[in-house]
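*Asks:* Starting from these lines, generate the structure:
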Amino acid sequence: MLWLLVLALVLLIIIWAIAAYNKFVRYQENISNAMSQISAQVESRWDALSNLMTATQNYQTYESQTLTKIIEERSSVSNQASVKDITQDDQQFNSALGVISALAEQYPDLKASNVYLQTMQSVDKYENQVRQSRMIYNDTVTRFNRSIKTFPNSLIAGPFNFNEHPYFQNTPGKKEMPQWSK
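*Replies:* Have a look, this model is predicted:
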C-alpha cells in the first residue's frame, strides 16, 4: 500500500512538472507572438514613412537622400528581435520622422497636401498600434516572469533554462504620442 502511495505521489509530481514545463512553453510562444505583432506594426509604420518620403522627394534633394539612407540602413525587426532591437529601430524611425517634420515646416504646401496629411495619419495609427503591442508584450512577459519566479514553478524553470524576458521601458522624451501638424 505504501508503495502505491509513493508511486501516486511520483506520478503527480511528474504530471505537475510536465504541466509547468508546457505552461512555460506556451508563455514563451505568447511572448514570441507579441514580438511578432510589434514587428508587423513597426514594418507598417516604416512603410507609411516610406510613402511619405516619396511625397517629399520633390521638395528637397538633401532631405530625400538622408531619408533614403536612414530607411536603407534600418534593421529589419522580426519576432526574434529583442527589446534593444526595437528601441534602436525606434531611434532610426524618429530620426527619419524628424527630417520629414523639418521639411514639412520649410514647405507649407507639402504640409498642406493630402498625401502628407493622410500619410501622417497612417504614421499616427501605426505608432499607436506599436504602443499597444508593446503593452501586450509587457503583460505577456509579466505573466511569464512571474510564473518562472514562483515556487514550485522555479524548480522546473531553472533546470530547463526558462529565463526572464526584458520589458519595454518608456523612451526618454517620448512620454506622449507624437502629434503632427494637420
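
*Asks:* drop to CA atoms for contacts and neighbour counts, all remaining ones
*Replies:* OK.

*Asks:* element containing the residue positioned nearest the centre of the chain, please.
*Replies:* The residue lying closest to the centre of the chain (C-alpha atoms, centre = their mean) is residue 38, at 3.5 Å. Counting by DSSP states H and E, the element that carries residue 38 is helix 2-56.

*Asks:* which strands and helices sit next to that helix?
*Replies:* In terms of contacts (3 or more C-alpha pairs under 8 Å, 6 or more residues apart in numbering; DSSP states H and E), helix 2-56 is packed against helix 61-73, helix 83-106, helix 114-149, helix 154-157.

*Asks:* Proceed likewise with the subsequent sequence, for comparison:
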Amino acid sequence: MTFWIVLGVIALIAVWLISVYNGLVGGRNQAQTAWRQIDVQLKRRHDLLPNLVQVVKDAMGYEQETLTKVIQARNAAAAASGPAQAGPAEAALTQATRGLLGLVESYPQLKANDNIKQLQEELTGTENRIAFARQFYNDSVASYNTRRQSFPAVLAAASLGFGPIELFNMPEAEKEVPKIALR
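*Replies:* Now for the predicted structure:
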C-alpha cells in the first residue's frame, strides 16, 4: 500500500513538472516569436532609411551632418542584437530620423518631393508596426516572466533552465517630444 502511495506522489510530481515545463516552453517560444516580429519591422525600417537619406541627399547637397547622423545611427541599430542592445540603438536612430524629418519639413522643395512623401509614409507605417510588435513582445515577456515567477512554477523554473527574458524598453530619449527648428 505504501508503495502505491509513493508511486502516486511521484507520478503527480512528474505530471506537475511536465505541465510547468510545457507552459514555460510555450511562453518562451511566444516571446521569441514576438521578438522575431520586432526584428522584421526593425529591418524594414533600417532598409527604408538609406533610401530616404539618398533622396534627400540628391535633392540637396548640404546638411550632410544630419544625413551622416542618420546613417551612423542606422548602422548601429542594424548591428544591435537582442532587446538590451536594440532599445538604446533604436532610440538613437529615432532621434536621428526625427532630425532628418525635421530637415525635410524645413525645406519646401523637399516637402513637395513625391519620393520623399512616399518614403515618409512607409516609414510612418513601419514605426506603427514596430510599436504594435513591441507591445506584443513586452506582453508576451511579461506573461512568461510572471508564469516563471509564480508559485509553484518558481520552485522548478530555474532548475529546468528557464531564466527571465528582458523587456524591450523604450529609453527616455524616445519618449521626448521632438523639437524641430524651422528656419
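
*Asks:* picking up where we left off before, now for the residue nearest to the centre of structure 1: what does it line up with in structure 2?
*Replies:* Residue correspondence to structure 2 (TM-score structural alignment): residue 38 of structure 1 is matched to residue 38.

*Asks:* Correct me if wrong: that match contacts residue 133.
*Replies:* Yes. Under the criterion of C-alpha atoms under 8 Å, residue 38 of structure 2 lies in contact with residue 133, with a separation of 5.3 Å.

*Asks:* what about stretch 156-171 of structure 1, how long is it end to end?
*Replies:* This stretch, stretch 156-171 of structure 1, spans 34 Å end to end (C-alpha to C-alpha, to the nearest Å).

*Asks:* Which positions within it qualify as buried?
*Replies:* 156-157, 162, 165, 167-168 (16 or more other C-alpha atoms under 10 Å).

*Asks:* now swap in stretch 36-55 of structure 2 and tell me
*Replies:* 37-39, 41-42, 44-46, 48-49, 52-53, 55.

*Asks:* same question, stretch 116-132 of structure 1
*Replies:* Those would be 116-117, 119-131, for stretch 116-132 of structure 1 by 16+ other C-alpha under 10 Å.

*Asks:* what does stretch 14-28 of structure 1 give?
*Replies:* 17, 20-21, 23-24, 27-28.

*Asks:* ok, average deviation of it from structure 2?
*Replies:* For stretch 14-28 of structure 1, the mean deviation from structure 2 after alignment is 1.4 Å (mean C-alpha distance after the TM-score superposition for structure 1).

*Asks:* hmm, who's touching that stretch?
*Replies:* For stretch 14-28 of structure 1, the surrounding residues in contact (C-alpha atoms under 8 Å, 6 or more residues apart in numbering) are 140-141, 143-144, 147-148, 153, 156-157, 162.

*Asks:* rewinding a little: could you check the angle helix 61-73 makes with the helix holding residue 38 of structure 1?
*Replies:* Calculated by axes from the mean of the first three to the mean of the last three C-alpha atoms, to 10 degrees, helix 2-56 of structure 1 forms an angle of 160 degrees with helix 61-73.

*Asks:* between the buried residues of stretch 14-28 of structure 1, which is closest to residue 1 of structure 1?
*Replies:* residue 17 (24.4 Å; C-alpha to C-alpha).

*Asks:* State the distance from residue 49 of structure 1 to residue 4 of structure 1.
*Replies:* With the distance defined as C-alpha to C-alpha, residue 49 of structure 1 ends up 67 Å from residue 4 of structure 1.
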